[in-house]
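In: I would like to see how this sequence folds:
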Amino acid sequence: MKIEEAIENLYKVFSKYTTSDMHYCDCGCIDENDVKKLASKKLRELEEDDFSSYHGSALYTWGDIEHYKHFLPRILEVHNEKNGKGLIGLFEITSKLEYAEWENWDSNEIKAIKDFIFADWNSFINKQHSEIGTDDIEYYSFFFKPEDLLSIWDLTINENSLKNFVAFFYYNGTEIINKGLKIKDKIYNKEFMNLLNQPELLDKLEIEFFKADEINKDYAEKISIVTQMIEQEKTVGNNVYKK
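Out: Got it, this is the predicted structure:
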């Protein structure tokens, strides 16, 4: 499912929920201006600044589950728009969903969320200038097995995907090589090695290097280092991935 499709499906599935009888703590812990901002626009026009305070207090001192479900499609949509750089990250969203016991929700609601998250991950790894870290893989693993996430990271499908991987491996490769890709107390060596073994990856990196060498020396140097690291892993027979 494409990300646009997944977002529209969220709005459709959760459309029955409203802000009717929405309450909030009146002891002063919630700013009246934040209450006004949340109610100032239609759902699909809300920006992160409009609901960031609400999200922190939702279900605790501001509204119930049905109210959170009302806002959830827009919260997830903005998360995708921010491409991992917003105030409300996937960690905050998963924490809230866990507190709300989302796995006990209606099956169509659970499916709509998971369809979105999978499409969001696919969008994340293929968008321009995504800053992907091992913690991101861990957050997405709240919904899917790491091997399923890694299996759709096609490094040869477009330039963005390859560039995002170069940055990811440049900053995390040494630790992964030395300790393995650790997600939730489990090591995913074989699954990560499958990324490095994708057909024509080294050829693509070589082409990318010569293109970057003329316009972006810093990026070209990162490609060179990543290429060397990959080549070393492919040649060393007793590396960590084969344990």
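In: contacts, neighbours, all on C-alpha from now
Out: Will do.
In: Can you report how many residues neighbour W62?
Out: 21 (other Cα atoms under 10 Å).
In: So which residues of the protein form helices?
Out: In the chain, the helices defined using DSSP state H lie at 3-13, 32-38, 48-57, 65-82, 90-99, 107-126, 134-140, 146-151, 159-179, 189-196, 201-215, 217-235.
In: Which strands and helices lie in contact with the second one?
Out: With contacts defined as 3 or more Cα pairs under 8 Å, 6 or more residues apart in numbering; DSSP states H and E, the secondary structure elements packing on helix 32-38 are helix 48-57.
In: Sequence B follows; please return its structure for comparison with A:
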Amino acid sequence: MSDYELQLKQAISHLYKTFESYHLNPPIAGCPCCVGEYEQKLIRSKILNQLTVEDLNHYVYHAVILWGTIEDFKHFLPRLLELTAFEYESFWSDIVIIKIAETEFNNWKEEEREVVNQYLLALWNYILSQPPRLNFSAKDFINSLSNINNELKLFLTMWSIHHSPNSLLHLSDFIGHRINLNKLPIKINYFSQKDTKEFLEWVLKEEVIARLEQYFFNNIDEPYIKEIADTIDILNYLLTK
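Out: Have a look, this model is predicted:
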């Protein structure tokens, strides 16, 4: 187990301890058009840390807005965030993190905000340590992670100092899929104008490009090296704009 995975599991353990006072009170009130007896039974079919993606899938898409309260959501939150980290093949991707941002997170208890933020930082480090995968890459999570506390700069700084070569593959994946070169000024898909400016100022720093170039020359025969070369070309092009 890597240090990044260990830190993430420790953060999840702290989530369970912090939110254990939120009990499941049957039935959770929900929109009758969206929530039936079957769905109510699913979320009670196992103890919390054994509930599966299938058990919680319907709930997570309707939570708070159409099914239950913020307190109900907090009951399930440790397991939802655990599944987000380790069952990323699901359709959830970053939806649980988006839900947190929609539930008046800044009004949560300080201890609750602290353990959630610890989880978010541990999750980000863990994502960057893994190869980019469908539904589990930097481009899938960075918006929702940074929007919770308006902390894009923090996550970019963590990206800069991350030791895993996979963090550079995530950067290449992000630039290849999210930067729109067809229009001026340059647009980053799904980013606000402010975040676009902040990201471009970061990614065009000499040290970021130097890391990519070093990776390229040290791994010339490795898979994905063409994507790294393309990323370097894009960044050098952006420097001229």
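In: Kindly provide the TM-score of these chains.
Out: With the length set by TM-score structural alignment, normalised by the length of the second structure, the two chains reach a TM-score of 0.80; 228 aligned residues with a Cα RMSD of 2.9 Å.
In: Name the nearest residue to E5 of the second structure, sequence neighbours excluded.
Out: Y126 (6.1 Å; Cα to Cα, 6 or more residues apart in numbering).
In: With D72 of the second structure instead?
Out: L24 (6.7 Å).
In: what's the counterpart of the one you found in the first structure?
Out: In the first structure, the residue matched to L24 of the second structure (TM-score structural alignment) is T19.
In: Return the residues in contact with that match.
Out: Going by Cα atoms under 8 Å, 6 or more residues apart in numbering, T19 of the first structure touches E66, H67, H70.
In: nearest to E103 of the first structure, of those residues?
Out: E66 (14.7 Å; Cα to Cα).
In: can you tell me which residues contact the residue nearest the centre of the second structure?
Out: The second structure has F141 as the residue nearest its centroid, 3.2 Å off, counting by Cα atoms, centre = their mean. F141 of the second structure sits next to S93, D94 when contact means Cα under 8 Å, 6+ apart.
In: Map it across to the first structure for me.
Out: Checking TM-score structural alignment: F141 of the second structure goes with D136.
In: Please apply the same query to Y126 of the second structure.
Out: Aligned partner of Y126 of the second structure by TM-score structural alignment: S123.
In: That match - how many residues pack around it?
Out: 18.
In: How about the one 10 residues further on?
Out: Using other Cα under 10 Å, the number of residues around G133 of the first structure comes to 15.
In: just checking, it touches N172?
Out: Yes - G133 of the first structure sits in contact with N172 when judged by Cα atoms under 8 Å, with a separation of 7.5 Å.
In: that older thread, roughly how far apart are the match of Y126 of the second structure and T94 of the first structure?
Out: Look at S123 of the first structure and T94 of the first structure: by Cα to Cα, to the nearest Å, they are 18 Å apart.
In: Ok, Y188 of the first structure next?
Out: In terms of Cα to Cα, Y188 of the first structure sits 22 Å off from T94 of the first structure.
In: who's in contact with the nearest residue to P131 of the second structure once chain neighbours are set aside?
Out: Spatial nearest neighbour of P131 of the second structure, excluding adjacent residues (Cα to Cα, 6+ apart): N166 at 5.4 Å. By Cα under 8 Å, 6+ apart, the residues touching N166 of the second structure are L128, S129, Q130, P131, P132.
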